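Visitor: Compute the structure for the input listed below.
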Amino acid sequence: MNSLSIILPAKNEAPALADLLPRLRTAQPTAEIIVVDDGSTDNTRAICAQHGIQCLTSPYSMGNGAAIKRGARVASGDILVFMDGDGQHDPADVARLVEKLEQGFDMAVGARDWGSQAGVGRGLANTLYNWLASHMTGHEVADLTSGFRAVRAERFREFLYLLPNGFSYPTTSTMAFFRSAYPVAYLSIKASQRVGKSHIKPLRDGLRFLLIIFKIATLYSPLKLFVPTSAMFFLFGLANYAWTFIHEGRLTNMSTLMWSAAVIIFLIGLVSEQITALTYRHHG
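Guide: As a prediction, this is how the structure comes out:
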């Protein structure tokens, strides 16, 4: 039987952990539970000690993804479960995710419904990410950014070097699994309201979430993004040329500029495709 390690990144989540840890221990009495303290200034370590939970500490905050990587390196289980330390995820759902792996999947992700999204803006953004990721991979991606997931440890550790230190580790790991033909499953979950205040700041992290869109492409198949963009510029240039030729009988700089942009974008996509192939050269 596979051993199980549950990893919870936490930054100043002591109130949530005080409620979550005993429920998690009850739900998974034999699992290894690791809290990765990402530079907390509250009594996170004391709460972990009180409940007999292993706590990895950091002298300063390195980011959610960095906490995930630290936990994954230390965990001894054959199966790793990642869940937020803010109380949003139900410990009872851990068994459902693990059961999915036993059916032959390498990753099982808890997919949040619309009511579980943190606001309309985040919900719309996640819907866009899911649609784009589904289009890129050819598989249905129900929740690209969910932090509640179970993975086979040996598979997940293959991609530790790819994972960022920030909040986009779920996106990176999901696209890496799809690229390497490791099967991914989605299970519907209900996420609760988090305990305490979110560490995601819209102004600071908004750009990071926009960059997720480009990361989706560059981690899977860059040409699927760059070729349509290149074609769009080429057609705009063609349309502009047709208009100016009919009305002015000449070729304008704008058409030439758009065609040049089309060629440059296509070449960037071609180079990116080769880089992506090299990135996965050990896992193909």
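
Visitor: make it CA atoms for all contacts and neighbour counts henceforth
Guide: Will do.

Visitor: how much space between N240 and R152?
Guide: Distance, N240 to R152, using C-alpha to C-alpha, to the nearest Å: 53 Å.

Visitor: more neighbours, the two?
Guide: Higher neighbour count among N240 and R152: R152, with 20 against 17, using other C-alpha atoms under 10 Å.

Visitor: Excluding chain neighbours, what is closest to that one?
Guide: Excluding its sequence neighbours, the residue lying closest to R152 (C-alpha to C-alpha, 6 or more residues apart in numbering) is I79, at 4.7 Å.

Visitor: State the number of residues packed around the one you found.
Guide: By other C-alpha under 10 Å, the residues close to I79 number 23.

Visitor: any idea how far it is from A72?
Guide: For I79, the distance to A72 - C-alpha to C-alpha - is 10 Å.

Visitor: Mind listing the shared neighbours of these two?
Guide: A153 (C-alpha atoms under 8 Å, 6 or more residues apart in numbering).

Visitor: and the residue nearest to R152, what is it in contact with?
Guide: Counting by C-alpha under 8 Å, 6+ apart, I79 touches N2, S3, L4, S5, V98, A150, V151, R152, A153.

Visitor: now do S146
Guide: Counting by C-alpha under 8 Å, 6+ apart, S146 has contacts V109, G110, A111, R112, P170.

Visitor: Scan those and report the most crowded one.
Guide: Using other C-alpha under 10 Å as the neighbour test, the contacts of S146 are led by V109, with 29 neighbours.

Visitor: I'd like the structure of this one too, to check against the first:
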Amino acid sequence: MGKINISLVIPARNESAGLKRILPQLRELALNTEIIVVDDGSTDNTEEASVNEGAVVIKHPYPMGNGAAIKTGARAAKGDVIVFMDADGQHQPEDISGLLQKYSEGYDMVVGARLPGSHAGPHRAVANDFFSHAASWMVRHTVEDLTSGFRVVNAKRFRQFLYLIPNGFSYPTTITMSFFRAGYRVAYVPIHTPRRIGRSHIRPFRDGVRFLMIIIKIGTLFSPLRLFLPISTGFFLTGLGYYIYTFLSAGRFTNMSALMFTSSILTFLIGIVSEQISALHYKDIDGTNDKD
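Guide: The predicted structure follows:
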């Protein structure tokens, strides 16, 4: 795939057991990459395990979140291409070559899409499918796995969106939607992920709500009419339905129908203005569209 510099970034919080397994495997692959482990305020020997295996360790003084660790690693990475993977043993080092091969075909980001049966439980699979379909509708592209953290990215383009990435457990959601809406090329490679080593730090309900809010936030940044137009249409149809009902039953036009029609018009106009404002976001992206 040509000679490129590759950095491998692994966010970790109390993941010494997983790192002791995957770091030797990464070294055996002889990828000739720098390996950066971002220790997110661990209380176990995550740092020691990483240093012993030859990784560069950047330590947060306290837990700042998975997204914060990703941003720290991305800023420190020297490679033109960054490989992100988890430290819990779910992402298999042998899958990296497949992701890099796909990336070499001209993509800006390649994501490891988990096969059925790879999720921690049925509730996780259902939640991921729901979020993936919602994101697909928002960005008008098929999003096969919205929450997978195993991916290869163009470092320069990834850093354009660091300011959007929250500090919590939702960087895959943000970066996936950002790349699609920016017009960058995204591909998926199917992978199987075994059960994680250790205990997950994700809380399904709390982080599920956050994922949904991030989808809405990114949607309003990049494609506001995809949100505002359906809401406007809903107000209009509600007002129209209520007007028909009151006209047939009482022969009059009510204040409630007027409120619904007014809300529909205002929501649509807000969507139009938001769409024009969101176009300014591409001003910064256009200057970096040259292929690295």
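
Visitor: Could you get me the TM-score between them?
Guide: Overlay of the two chains. TM-score (TM-score structural alignment, normalised by the length of the first structure): 0.94; 284 aligned residues with a C-alpha RMSD of 1.6 Å.

Visitor: biggest separation within the contacts of S146 of the first structure, which pair?
Guide: The span of the contacts of S146 of the first structure, defined through C-alpha to C-alpha, is set by R112 and P170 at 13.5 Å.

Visitor: Which positions in the single longest helix found in the second structure come out as buried?
Guide: Counting residues, the longest helix found in the second structure (DSSP state H) is helix 225-250. Buried residues in helix 225-250 of the second structure, counted by 16 or more other C-alpha atoms under 10 Å: 225-229, 231-240, 242-244.

Visitor: which part of the first structure lines up with that helix?
Guide: The alignment of helix 225-250 of the second structure onto the first structure (TM-score structural alignment) covers residues 223-248.

Visitor: post-alignment, that stretch versus the second structure, mean distance?
Guide: For stretch 223-248 of the first structure, the mean distance to aligned residues of the second structure following superposition is 1.0 Å (mean C-alpha distance after the TM-score superposition for the first structure).

Visitor: from the middle of its chain, how far away would that stretch be?
Guide: Centroid separation for stretch 223-248 of the first structure versus its chain: 34 Å, with C-alpha atoms, centre = their mean, to the nearest Å.

Visitor: what's the answer for stretch 94-111 of the second structure, then?
Guide: Remark: stretch 94-111 of the second structure is offset 17 Å from the chain centroid, using C-alpha atoms, centre = their mean.

Visitor: what do you get for stretch 36-48 of the first structure?
Guide: Stretch 36-48 of the first structure has its C-alpha centroid displaced from the chain centroid by 24 Å (C-alpha atoms, centre = their mean).

Visitor: same check, this time on stretch 209-224 of the second structure
Guide: 11 Å.

Visitor: In the second structure, which residues correspond to stretch 105-120 of the first structure?
Guide: Using TM-score structural alignment, stretch 105-120 of the first structure corresponds to residues 107-122 of the second structure.

Visitor: Straight-line length of the matching stretch, end to end?
Guide: By C-alpha to C-alpha, the extent of stretch 107-122 of the second structure from end to end equals 31 Å.

Visitor: What lies in contact with it?
Guide: Outside stretch 107-122 of the second structure, the residues that touch it by C-alpha under 8 Å, 6+ apart are 99-100, 102-103, 125, 144-145, 148-154, 157, 179, 184-196.

Visitor: Quick check: the residue sitting furthest away from the middle of the first structure vs W259 of the first structure, distance?
Guide: Largest separation from the mean C-alpha position in the first structure: G249, at 51.4 Å (C-alpha atoms, centre = their mean). Remark: distance between G249 of the first structure and W259 of the first structure (C-alpha to C-alpha) = 18 Å.

Visitor: try N12 of the first structure
Guide: Distance of N12 of the first structure to W259 of the first structure, given as C-alpha to C-alpha: 52 Å.

Visitor: again with R208 of the first structure
Guide: Using C-alpha to C-alpha, R208 of the first structure is found at 30 Å from W259 of the first structure.

Visitor: Same drill for the two, tell me which one is more crowded.
Guide: Using other C-alpha under 10 Å, the more surrounded residue of R208 of the first structure and W259 is W259, with 21 against 14.

Visitor: What are the boundaries of the strands in the stretch 51-200 of the second structure?
Guide: Counting by DSSP state E, counting those that start in this stretch, the stretch 51-200 of the second structure has strands at residues 56-60, 81-84, 109-114, 151-154, 186-191.

Visitor: Nearest to P204 of the second structure, out of those strands?
Guide: P204 of the second structure sits nearest to strand 109-114 of all these, at 17.7 Å, using C-alpha to C-alpha.

Visitor: With the first structure overlaid, report how far that closest one is off on average.
Guide: When the first structure is superposed, strand 109-114 of the second structure averages 0.5 Å from its matched positions, counting by mean C-alpha distance after the TM-score superposition for the first structure.

Visitor: do you know how far the alignment partner in the first structure of V9 of the second structure is from F236 of the first structure?
Guide: In the first structure, V9 of the second structure lines up with I7, judged by TM-score structural alignment. From I7 of the first structure across to F236 of the first structure, the span is 50 Å (C-alpha to C-alpha).

Visitor: wait, which of the strands of the stretch 51-200 of the second structure is closest to S136 of the second structure?
Guide: strand 186-191 (12.6 Å).

Visitor: mind listing what's buried in whichever helix or strand comes after that closest one?
Guide: Of the helices and strands lying after strand 186-191 of the second structure in sequence (DSSP states H and E), the nearest is helix 204-222. Residues of helix 204-222 of the second structure classed as buried by neighbour count (16+ other C-alpha under 10 Å): G208, R210, F211, L212, I214, I215, I216, I218, G219, T220, L221, F222.

Visitor: cool, and stretch 37-45 of the second structure?
Guide: V37, V38, D39, D40, G41, S42.

Visitor: And for stretch 114-124 of the first structure?
Guide: By 16+ other C-alpha under 10 Å, the buried positions in stretch 114-124 of the first structure come out as W114, Q117, G123.

Visitor: I appreciate the help and will end here.
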